[in-house]
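>>> Sequence first, predicted model second:
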Amino acid sequence: MLGAYAMLKEVYGNSCLSRTQVFEWFKRFKEGRETTEADLLPGRPSTSKTDENIEKIGKLILEDRRLSIRGLAGITGIDKECVRQTLHA
């Protein structure tokens, strides 16, 4: 494993992954991993600012301009900060 790190360091120089990262990836490939692509994580997507959500918030605002960010978040199920960012974009 140290030989692999030495070869990477020789080829990539200062741009090489850290020794710890190389050992981690070596372990993952040894366990059967076949790609460096990121794993899909369960749960909410990384952003709620999708075209669908922007349209949904826009329609709600047109229906009732008095809705607060908290109210919009409650109706849509979108995080308050994402609603705020959508409104101020």
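Received the coordinates, thanks.

>>> drop to CA atoms for contacts and neighbour counts, all remaining ones
Will do.

>>> For the protein, just list every one of the helices.
2-12, 19-30, 51-63, 69-76, 80-87 (DSSP state H).

>>> second one coming, line it up with the first:
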Amino acid sequence: MDKIGHRYAIQYFYLKGLSPAGIKSELDSTIGESAPLYTMIKNWVAQFKRGRTSCEDEHRTGRSYEVTTPKTVKKIHKIILDDHQLKVQELADIVDLSKSAVHRILTENLDMKKLCSRWVPRLLIIDHKQHREDVPMNCLAMFTKNKTEFLRRFITMDETWVHHYS
């Protein structure tokens, strides 16, 4: 049972007229090991006595908990691609997030790790995808700008120099 379920059970037994000790014994006999602590039961009974009717968490002010939005992840990724040597604190200052949130985005969402003062991808998956998106778009822009010059300068493979020594 989750914490919201515990709160509803406490409220039910409170409305039946049980004391916190009675509520604790009822919950222990009913749900056993997952029953809430006595202090939690006492706290919620006190809140219900003061007139609280909701068992849900109240809205809290301040910075929102969820900062790992796709927009934020993409913004951090673009900044890292521009400068791999940024420190986490500098990056946190740029995007106006906490240092721990930026570090979590770098390690969990972007799969990067710090290597010799540079942020590098672990498996290069995100960088490869970004590179595969950027190169064709640049080629298409150059092609639409000047078709003949683009085809004249476009290289399809690298030259290989092979030296033979006797």
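Thanks, I have it. Being a predicted model, the structure only gives us computed values, none of them experimental.

>>> follow-up on the earlier one: got the helices of the first structure as JSON lines, with mean neighbour count columns?
Putting the helices of the first structure into JSON lines (neighbours: other CA atoms under 10 Å) gives the following:
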{"stretch": "helix 2-12", "mean neighbour count": "13"}
{"stretch": "helix 19-30", "mean neighbour count": "13"}
{"stretch": "helix 51-63", "mean neighbour count": "13"}
{"stretch": "helix 69-76", "mean neighbour count": "15"}
{"stretch": "helix 80-87", "mean neighbour count": "16"}
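
>>> need those in TSV with distance to Pro45 of the first structure, can you?
What follows is those, written out as TSV (distance: least, CA to CA, whole Å):
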stretch	distance to Pro45 of the first structure
helix 2-12	33
helix 19-30	24
helix 51-63	13
helix 69-76	15
helix 80-87	12
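
>>> closest one to Glu37 of the first structure among these?
Nearest of the helices of the first structure to Glu37 of the first structure, taken as CA to CA: helix 19-30 at 11.6 Å.

>>> Trace that closest one over to the second structure and give me the residue numbers.
Under TM-score structural alignment, helix 19-30 of the first structure corresponds to residues 38-49 of the second structure.

>>> can you pull the contacts of the spatially most central residue of the second structure?
Central residue of the second structure (CA atoms, centre = their mean): Thr68, 3.7 Å from the mean position. By CA atoms under 8 Å, 6 or more residues apart in numbering, Thr68 of the second structure lies in contact with Ala101, Ile105.

>>> what's the distance between it and Tyr12 of the second structure?
Applying CA to CA, to the nearest Å, the value for Thr68 of the second structure to Tyr12 of the second structure is 37 Å.

>>> Also His77 of the second structure?
49 Å.

>>> next one: Tyr38 of the second structure
According to CA to CA, Tyr38 of the second structure and Tyr12 of the second structure sit 16 Å apart.

>>> Repeat that for Glu56 of the second structure.
14 Å.

>>> Thanks a lot, see you next time.
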